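>>> Below is the sequence, then the predicted model.
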Amino acid sequence: MSAPVVSVDATPVRAIALILIGMACISVNDMLIKLLSGGYPLHQMVFIRSVIGIMAASVFVWLEGGWRILKTERPGLHLIRALLIVSANMIYFAGLSVLPLGLATALFFVAPLFITLLAIPVLGEAVGRHRITALFIGFTGVAVMMLPATDWSDIPRAALLLPVIAAACYAGMQVMTRKLGAKSAASAMAIYIQLAFIVVSCVSYFAVGHGRYAEGLDSESLIFLLRAWVWPAPEDIWKFAVLGAMSAIIGYCLSAAYRLGNAATVASYEYAALPMAIMLGWIVFAERPGWIMLLGTALIAGAGLYVFARERHRAAPGEVPGPAAERPLRRG
């Protein structure tokens, strides 16, 4: 069941406020997961986060029209979409456990560039020299961050690829969603995603929750994925509670912002997450950004913002924007 269409010009300030709230919550969410990654497995965090999140999202469902809005004509599409988001999240969080917060966030922001790239074979879109140049600059930023620098010389090079792979998964989901034309209320989409997280984390518990596969491993990312479940320590319970609240707010804010505002305009405000992540990394984890990280971040952010500027320039009034600006770029 499709939610009613809202004029993009009616509430631009509200859309921008929603996306900024969503970005702030994502930054806090990532910070908490990184804080907890040393003592708990990822699938346990995802399960607790999603159980709390789905309860909070249910309140938004009730406010937006009740359980009837969960009915959809495309359940298969929502399932594929949710599983791709779950994959992007799990891969990203595995990288986040060993990477500086600001660095992981910056590398994930190649998602709009992947979306533009995938639009060529999947959607048959022509990409001109301006966006090709932006793609080259953005991926140059990724290459710069992959240099063997003293900023993170103790981090395995392969770990730097995890946020990039997560961004590619996320981009594939976005392009597929646009191609198939799925539409639902913001709260309904948040419920679908939380359900997918719960199912995947339960399957992970039965497959690897005993922790035997983590024994003898050196990779912190793999240990994070395969570690045994443990009961949360009293001092960590509030962190899990906040994670759940962040999950519900993120899912709602991102979906609602893109339904209320012009997609390319709203998407450009997602880059507020970059300084937020760098600041939290500095304050909480003492991760002082070096010049290589700042240069790579500037190249990626500049390329992504340029892609969105081109989308606004190309789209006439009433015209559907291009794929890079169609849906939220960040994780749900």
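Good, I have the coordinates.
>>> switch to C-alpha atoms for all contacts and neighbour counts from now on
Will do.
>>> What count of nearby residues applies to residue 81?
22 (other Cα atoms under 10 Å).
>>> Let me see the contact set for the nearest residue to it once chain neighbours are set aside.
Counting by Cα to Cα, 6 or more residues apart in numbering, residue 173 is the residue found nearest to residue 81 once chain neighbours are left out, at 5.8 Å. Shown in contact with residue 173 (Cα atoms under 8 Å, 6 or more residues apart in numbering): 81, 84-85.
>>> second one coming, line it up with the first:
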Amino acid sequence: MSSDKRENRPLLGAALMTASAASFALMGAAVKYAQGVPVFEKVLFRNLIILFIAVVSLASRRISPWGEAEDRTKLFLRALLGYIGVVCTFYALGKLPLADANLLNKTSPFFVTFFAAIFLHERLRRIHIPALIAAMIGAVLIIKPGFDVNAFPAFIGFLSAIFAGAAYTLVRSLNAREDPMVIIFYFSLLSVLVSLPLAMRGFVVPNPPLLVALVATGLFGAGGQFFITLSYRYGKAADISIFNYSSVIFSLLIGYIGWRELPDWFSLTGALLILGAAGLVYFTARRDR
């Protein structure tokens, strides 16, 4: 039986969460670029690359990919919830503006905080609720989502956050015992097995630019998955999940670099709210220890 590997190092956990947010922002841009490629084909490409990386990592360290016997139900459930969340996210990215889809998905830390309080019995500090509200208001100010979008894609985008929040709460629980790559292996293997037959129906042969975008989707997805999985090993969900909102800021940077989009004063105010809320949570947690 493996020992408890979970540590409480919130600064490292926050840094890893921020790295994950940057990777997922780049992945979202790649997914958005690959227009014309069906959702399940995008999911398949993404997770084939992640599966390869996970297998090589585990094999090189001679770690069994199947994990502890008592954890396998949790590992499967985390993989299933994560897969549904990814499909919902990719669907929303294909139907909504990139910023709108990002906002809907990045409400997931809200669900992580409360799921962790309910199921993992992590302490919910009084500061978490106003800080999360401030971060969400900041995200709205940055993204300024339109209200003329089709309701169904928006609802699917919101569902992606619920499933992601549940999956990441299980990641926090599993990281006490399992190697991060074991968790990623389960997730990517299930995703490939489910997506493969669905992707073969209406498969689109990608041209070189689309192929680069699909490969980038997998590489950035792998980086984001690894960093977020590792982040929950070092920090409590309620302390670090708010740093996931930094992906909104990265999306602004990507928009400027790729399309010369400049933020207005609403966006700058939103960025300050997000960074202020994240800093407030961290320093409050540090003071209370």
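Okay, I see it. These numbers come from a predicted model, not from an experiment.
>>> Restricted to strands, list the contacts of residue 173 of structure 1.
Among the contacts of residue 173 of structure 1, none falls in strands (DSSP state E).
>>> Buried ones in the biggest helix by length in structure 2, by neighbour count?
Identified as the longest helix of structure 2 according to DSSP state H is helix 208-234. For helix 208-234 of structure 2, the buried set under the neighbour-count rule, 16 or more other Cα atoms under 10 Å, comprises 210, 213-234.
>>> okay, the contacts of residue 173 of structure 1 in a markdown table with distance to residue 277 of structure 1 next?
A markdown table is the format used below for the contacts of residue 173 of structure 1 (distance: Cα to Cα, whole Å):
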| residue | distance to residue 277 of structure 1 |
| --- | --- |
| 81 | 26 |
| 84 | 23 |
| 85 | 20 |
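>>> rewinding a little: could you check how far the longest helix of structure 2 is from the centre of its chain?
From the chain centre to the centre of helix 208-234 of structure 2 is a distance of 10 Å (Cα atoms, centre = their mean, to the nearest Å).
>>> Run through the neighbouring helices and strands of it.
helix 10-33, helix 39-60, helix 151-174, helix 180-200 (3 or more Cα pairs under 8 Å, 6 or more residues apart in numbering; DSSP states H and E).
>>> what do we get in structure 2 for the residue nearest to residue 81 of structure 1?
Aligned against structure 2 by TM-score structural alignment, residue 173 of structure 1 finds its counterpart in residue 167.
>>> same deal with residue 230 of structure 1?
In structure 2, residue 230 of structure 1 lands on residue 204 (TM-score structural alignment).
>>> quick one: contacts for that match?
Shown in contact with residue 204 of structure 2 (Cα under 8 Å, 6+ apart): 37-38, 41.
>>> now residue 14 of structure 1
257, 260.
>>> Report the secondary structure element holding it.
Per DSSP states H and E: residue 14 of structure 1 is located in helix 12-36.
>>> Give the buried residues for that helix.
Result for helix 12-36 of structure 1 [16+ other Cα under 10 Å]: buried residues 12, 15-36.
>>> ok, now stretch 305-317 of structure 1?
305-308, 310-312.
>>> chain center to it: distance?
With Cα atoms, centre = their mean, you get 22 Å for stretch 305-317 of structure 1.
>>> likewise stretch 160-172 of structure 1?
On Cα atoms, centre = their mean, the centre of stretch 160-172 of structure 1 falls 10 Å from that of its chain.
>>> do the same with stretch 134-154 of structure 2
18 Å.
>>> Between the two ends of that stretch, what distance do you get?
22 Å (Cα to Cα, to the nearest Å).
>>> again with stretch 52-72 of structure 2
20 Å.
>>> just stretch 228-242 of structure 1 next, same as before
22 Å.
>>> what do you get for stretch 193-212 of structure 2?
Note: stretch 193-212 of structure 2 ends 23 Å apart using Cα to Cα.
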